[in-house]
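Q: Return atomic coordinates for the entry below.
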Amino acid sequence: MTAKTLEQIENQFEMFQILNENGEVVNKDAMPDLSDEDLQELMYRMVYTRIWDQRAISLNRQGRLGFYAPVAGQEASMLGSQYALEEKDWILPGYRDVPQIVWHGLPLYQAFLFSRGHFKGGQMPDGLNVLMPQIIIGAQIVQTAGVALGLKKKKTDSIAITYTGDGGASQGDFYEGMNFAGAYNAPAVFVVQNNQFAISVPVEMQSAAETIAQKAVAAGINGIQVDGMDPLAVYVATKEARENALNGNGPTLIETMCYRYGPHTMAGDDPTRYRTEDMNDEWEKRDPLIRFRKFLEEKNLWSEEKENEIVEQAKEDIKAAIKEADDTPKQKVTDFIDIMYEELPANLQEQMDEYRAKESK
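A: All right, here's what the predicted structure looks like:
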């Protein structure tokens, strides 16, 4: 491939945007057909999730949660895409993508149990088309290709969507999953939330490609780069990707350009070691909540009073969800054995009897 050909490919992936950072519509033709109630609901979810994120960080520091990956800054990417889905669609999340599956129907208390490593946090309610968040980087991408192929073979009118970060796009599973889905024309959508760093490694050190979106070309599938701080742009891109998949036009790779304001996880990462104050300041100007709030206020659809009500509701809901998580019986060794087997082999029956005796004391 010549440098000129490569440049032509890269130029195809200009960032798609509807709202600029001042909340102004810069692409009227692309505006989605969303009602005022839909727009308010989307903002409601973003505000609620920001409060939930702040509270989860505090709970983690108190030792009341286990593993937690902050989401502030990525609300538009996460919730704008989930809002474009139908209840029948399948979500295969990464470990940061808990908000999408909660808004898809997972009870909040179970999200807290997942963070604590409790097995009930991974027991999805009947009828909820969600897989447990994947800890292995990129593994969910191959799984999504398989789920999507299964949906196609069953002739359903639903898709499978998955999420990873820019670091996940450097994994072998990323290429294998997209290639498989493309080869079988499976109804899959692959979302890469490019928050600029794979833990501490900047995206420009992970690949020589100008965009992650252009990697779709090698797999022969659709690709688009989106302003991930713009919930309307993310919604439109996801909705079109879903429709394309269902119409037999193949999978789509969506790269959302966003930023996580907090650390990679609460397990000791210090973002001040690899991010500058200037970079933080620049991305804070693009905050999805500020941007969308300005847009809604201009349409007389939002107010400080309305937002404060949501903040208080979120705090009360989180308090109740934590209590429900606290009230869930502690997991036991016998639970793990019992939920894995319908009929126990002799060696495990011996262990079951042994641990039952210990637990009864």
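
Q: alpha carbons only for contacts and neighbour counts from here, please
A: Will do.

Q: so what's Asn222 closest to, chain neighbours aside?
A: Spatial nearest neighbour of Asn222, chain neighbours left out: Thr252 (4.5 Å); criterion: Cα to Cα, 6 or more residues apart in numbering.

Q: Report the contact partners of that neighbour.
A: Listed by Cα atoms under 8 Å, 6 or more residues apart in numbering, the contact set of Thr252 reads 188-190, 216, 221-224, 241, 245.

Q: for comparison, sequence B:
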Amino acid sequence: MGNILRCFKGEDSGGDHYPYYKPTSRPHYPPPPPAAPARHQQPLGPHGVTPSTVGVAALAHDLLNFESTSMVPDGLSQHVASSRKAQVKWYKNMLEAYKNTTPPPKTPVDASHLIARALHMIQRSDLEGILEFYNFPIPSLPTSSSNHQPSSLPEGVQFVLNTLPVYDKCIGDGDGFTAYVSTTDPRESANVPLEVHEMVIARTQARQCRDYQSADALLSSLDEAGYKIISCSDDEVLARKYRIRMRGIDAPELKMPYGKESRNALVKLIGGKSVKIYVYDLDQFGRYVGDIYCNNVFIQEQMLKNGHAWHFKTYDKRPEFARWEREAKSANRGLWASGNPEKPWDWRRDQRNARQEAIQVY
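A: Model (predicted):
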């Protein structure tokens, strides 16, 4: 009885016979949780906007700021490839569209469609970049708009090549090939050297005289001069040879894993077809570096999206290229199916080092 009384009074007898009677061992009930927001209602952010509409508010703020300062957001250039001058034009169009929209967009979907309508003439990659900048969904657009070649000459392009159909055997790997441009092309016709014209005439005369040995020798001389006589239907065309390096991507070398698959993918895209090449530069190996389009399809985009090449970040910073590579990698397409494929620039470095070591040993 004494023990029971001590337990009720909270006295400790030195033992623990009835711990559940101690005041300190009473069940602890946590405070009730805060009331949940009403169904379908999102908590308001610091500016009175919900998380899903913060991009809409940011767009309105940026357009208002642009109207007064003519300045575009600083971070936009990390998402698009076009120049700041082009971005200013975009915001002029978006501001005009925003003012003409009643009521103004209230959801990300509404804002996404407004931007798509205002900027329907820009490249798909830039449109996707600006939508990504505001975290807006990408609306359904015609597939061709993603791959449509530029309507005007892009900034930095030195000249454009319109080639004859590309031979399969002239495609070396997944990022390079040899192309031929007819000398009837206005750009080429004025630049054919006199000695090339003379060799063509001499070859024709040799063939008429059935001096095929001399004719073949003249063909070799033409090839050394960078020209080739190509049979097209029932005619022969004098064409200039161009070695092409695809800008912004790096494909596996033929001796690397997935090297042949990458080349075959490029063959399927351009083999036997004429291509348009926007030439930006000439590299250290004498190759013309450019963007390739075939039947309005941007070839680098297809190679990256399908996992046939890497984005060559060292030489090309276009954000859409990085995005297309991420898309292929996340889907385990092409070379990414192997998990951790060796990068071609690492492979080439190792090959160079091995050759140097072999020379030193020798």
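
Q: TM between them?
A: Laid over one another, the chains give 0.22 as their TM-score (TM-score structural alignment, normalised by the length of structure 1), with 139 aligned residues with a Cα RMSD of 7.1 Å.

Q: got a list of what Ala202 of structure 2 touches?
A: Contacts of Ala202 of structure 2 (Cα under 8 Å, 6+ apart): 215, 218.

Q: Is it part of a helix or strand, or is it coil?
A: The local conformation at Ala202 of structure 2, judged by DSSP: H, G, I helix; E, B strand; the rest coil, is helix.

Q: and what of Ile229 of structure 2?
A: Of the three states, Ile229 of structure 2 takes strand under three-state DSSP.

Q: Quick check, it in contact with Val237.
A: Yes - contact status for Ile229 of structure 2 versus Val237: in contact at 5.5 Å, counting by Cα atoms under 8 Å.

Q: is it true that Glu255 of structure 1 lies in a helix?
A: No - under the criterion used here (three-state DSSP), Glu255 of structure 1 is strand, not part of a helix.

Q: For it, which residues are in contact?
A: Per Cα under 8 Å, 6+ apart, neighbours of Glu255 of structure 1: 191-194, 212-213, 223-226.

Q: Filter the contacts of Thr252 of structure 1 down to the ones in helices?
A: Under the assignment DSSP state H, the contacts of Thr252 of structure 1 contribute 216, 241, 245 to helices.

Q: how about the residues you listed in CSV, adding distance to Leu149 of structure 1 and neighbour count?
A: Converted to CSV, those look like this (distance: Cα to Cα, whole Å; neighbours: other Cα atoms under 10 Å):
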residue, distance to Leu149 of structure 1, neighbour count
Ala216, 18, 21
Ala241, 16, 28
Ala245, 11, 25
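
Q: Pick the one among those residues closest to Gln54 of structure 1.
A: In terms of Cα to Cα, no member of these lies closer to Gln54 of structure 1 than Ala241, at 31.4 Å.

Q: Which of the contacts of Thr252 of structure 1 fall within strands?
A: Among these, the residues falling in strands (DSSP state E) are 188-190, 222-224.

Q: Considering those residues, which possesses the most neighbours?
A: Greatest neighbour count in those, by other Cα atoms under 10 Å, goes to Ala188: 34 neighbours.

Q: What segments of structure 1 are strands?
A: Under DSSP E, structure 1 gives strands at 90-92, 160-165, 188-194, 197-198, 201-202, 222-227, 252-257.

Q: need those strands in TSV with distance to Lys294 of structure 1, can you?
A: Formatted as TSV, the strands of structure 1 follow (distance: least, Cα to Cα, whole Å):
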stretch	distance to Lys294 of structure 1
strand 90-92	30
strand 160-165	28
strand 188-194	24
strand 197-198	28
strand 201-202	30
strand 222-227	17
strand 252-257	20
